[in-house]
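Q: Give me a 3D structure for the following:
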Amino acid sequence: MDRIAIIGCGGSGKSRIARKLAQILDAPLTHLDAIYYDQQWNPLPQEKFAAKQEKLVAGERWIIEGNYAGTLPIRLATADTVIFLDLPAATCLWGIAQRRRRYRGGQHQADGVYDRITWNFIRYILGYRRAMRPRIQNLIQAHEPHVRLISLTSRRQANQLVDRLRQGAQPTT
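A: I've put the predicted structure just below:
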């Protein structure tokens, strides 16, 4: 597990598990939201966002968390492990509610991401499994021969993965 892509719906816990794995594995961590958005929540042009990811994945070791299906193939092309947080919408909504409370709607100090919750974001979460999951799964399948997929469907499974890695055990898929 040297090049890990962590993907999943908003509120699924991508940032949380990424921080824990970066600490356990002593690997550099990148939060894609921090690259894609500036302080005023303006997005980076797509070609610049893709170019930044190309540079990131050229490294020997990395953990990159974030969905961004449009540029996911860049990460999948060099990843050796994909952790897909495939959690129910209710769990993800609870996650964003907890995040809102924790950061009081402001900047996440640990990862530089601004906590912005809109109705469009809530609709995205509610429709993620129906609309985005099939697209993500197809992209992963296209890279499966060289990528180990770890699909987690609950916070408990995510915590168990972190615990196994902390103890030096290999993750199960």
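Q: contacts, neighbours, all on C-alpha from now
A: OK.
Q: ok now stretch 71-78, how far from the chain's centre?
A: Computed by CA atoms, centre = their mean, to the nearest Å, the chain-centroid distance of stretch 71-78 equals 13 Å.
Q: list the buried ones in that stretch?
A: Going by neighbour count (16 or more other CA atoms under 10 Å), the buried part of stretch 71-78 is T71, L72, P73, I74, R75, L76, T78.
Q: Now render those residues as TSV, adding distance to G13.
A: Converted to TSV, the buried residues of stretch 71-78 look like this (distance: CA to CA, whole Å):
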residue	distance to G13
T71	20
L72	18
P73	21
I74	22
R75	19
L76	20
T78	23
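Q: List the ones among the residues you listed that fall in helices.
A: L72, P73, I74, R75, L76, T78 (DSSP state H).
Q: Name the nearest of those residues relative to Y128.
A: L72 (15.7 Å; CA to CA).
Q: Now do the closest one against P88, distance only.
A: 21 Å (CA to CA, to the nearest Å).
Q: those strands in this structure, which residues are they?
A: Using DSSP state E, the strands found in the chain span residues 3-8, 29-31, 62-65, 81-85, 148-152.
Q: Take those and write them to TSV, including mean neighbour count.
A: Listed next are the strands of the chain as TSV, based on neighbours: other CA atoms under 10 Å:
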stretch	mean neighbour count
strand 3-8	25
strand 29-31	20
strand 62-65	25
strand 81-85	23
strand 148-152	19
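Q: Could you also give me the structure for this second sequence? I'd like to compare it with the first:
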Amino acid sequence: MERVVVLGRGGAGKSTLARALGETTGLPVVELDQHFWVVGARPLSGAEWTSVQERLAGRERWVMDGDLGPHDAPAPRLRRADTVIVLDLPLALCAWRALRRSRERADFWWWVITWRRRSQPRVLEAVATHAPRAHVHRLRSRAQVRRFLAAVPSDAR
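A: From the prediction side, this is the model:
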């Protein structure tokens, strides 16, 4: 496990899982939100985002968390990933976490609500297309996330 991509709807716990993986494995954590959104919560253009991801994914080792919904183009990071984790947690849990975290715009809530029906099929297709040799873990509950983390070897280099 050297290059890990963590995907899932808003509030699924992508950043929390990425930080935990980083602590356990020693892998550097890259929070994609910090690289994608520019001043005024404006997204990068498609070309800019692809370029940023290619630079970030070109590093030797990392955990990248982020699913930017309709703005995302995950191919550059998926092509380099050896492990992909898709957090498919229940809507009620994700909505509760998102509500506790911060105020969000209407388009964020639309994405969270429709993720399983609209975004998840695109995510899974992108994983199959761009990361066919990666180990894919689809975690559907907090218990599965805990079991996955418990099974990760410490400082797995």
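Q: Superpose the two chains and report the TM-score.
A: TM-score for the superposed chains, counting by TM-score structural alignment, normalised by the length of structure 2: 0.89, backed by 154 aligned residues with a CA RMSD of 1.9 Å.
Q: how about the strands of structure 1, which one is nearest Y128 of structure 1?
A: strand 3-8 (8.9 Å).
Q: Now do that closest one: distance to the chain's middle.
A: Worked out by CA atoms, centre = their mean, strand 3-8 of structure 1 lies 5 Å from the chain centre.
Q: who touches it?
A: Contact with strand 3-8 of structure 1 is made by 14, 18, 57, 60-67, 75-76, 78-87, as judged by CA atoms under 8 Å, 6 or more residues apart in numbering.
Q: and with 7 Å instead?
A: Strand 3-8 of structure 1 is contacted from outside by 14, 61-67, 75, 79-86, using CA atoms under 7 Å, 6 or more residues apart in numbering.
Q: Give me the mean distance between that strand and structure 2.
A: On superposition with structure 2, the mean distance recorded for strand 3-8 of structure 1 (mean CA distance after the TM-score superposition for structure 1) is 0.3 Å.
Q: Just want the angle from that strand to strand 81-85.
A: Here strand 3-8 of structure 1 points in a direction 10 degrees away from that of strand 81-85 (axes from the mean of the first three to the mean of the last three CA atoms, to 10 degrees).
Q: still on that earlier bit, Serialize the ones in helices among the buried residues of stretch 71-78 of structure 1 to a markdown table and add fields for distance to D2 of structure 1.
A: Formatted as a markdown table, these follow (distance: CA to CA, whole Å):
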| residue | distance to D2 of structure 1 |
| --- | --- |
| L72 | 17 |
| P73 | 17 |
| I74 | 16 |
| R75 | 13 |
| L76 | 13 |
| T78 | 10 |
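Q: gap between I85 of structure 2 and R138 of structure 2?
A: For I85 of structure 2, the distance to R138 of structure 2 - CA to CA - is 6 Å.
Q: picking up where we left off before, tell me the one of the ones in helices among the buried residues of stretch 71-78 of structure 1 nearest H143 of structure 1?
A: Relative to H143 of structure 1, the closest of these is L76; by CA to CA it sits at 6.4 Å.
Q: Aligned against structure 2, show me the partner of the closest one.
A: Residue pairing (TM-score structural alignment): L76 of structure 1 is matched to L78 of structure 2.
Q: Stretch 69-81 of structure 1: how far from the chain's middle?
A: 11 Å.
Q: same deal with stretch 69-82 of structure 1?
A: Distance, centroid of stretch 69-82 of structure 1 to centroid of chain: 11 Å (CA atoms, centre = their mean).
Q: post-alignment, the lengthiest helix in structure 1 versus structure 2, mean distance?
A: The longest helix of structure 1 (DSSP H) is helix 119-143. Here helix 119-143 of structure 1, set against structure 2 after superposition, deviates by a mean of 1.1 Å using mean CA distance after the TM-score superposition for structure 1.
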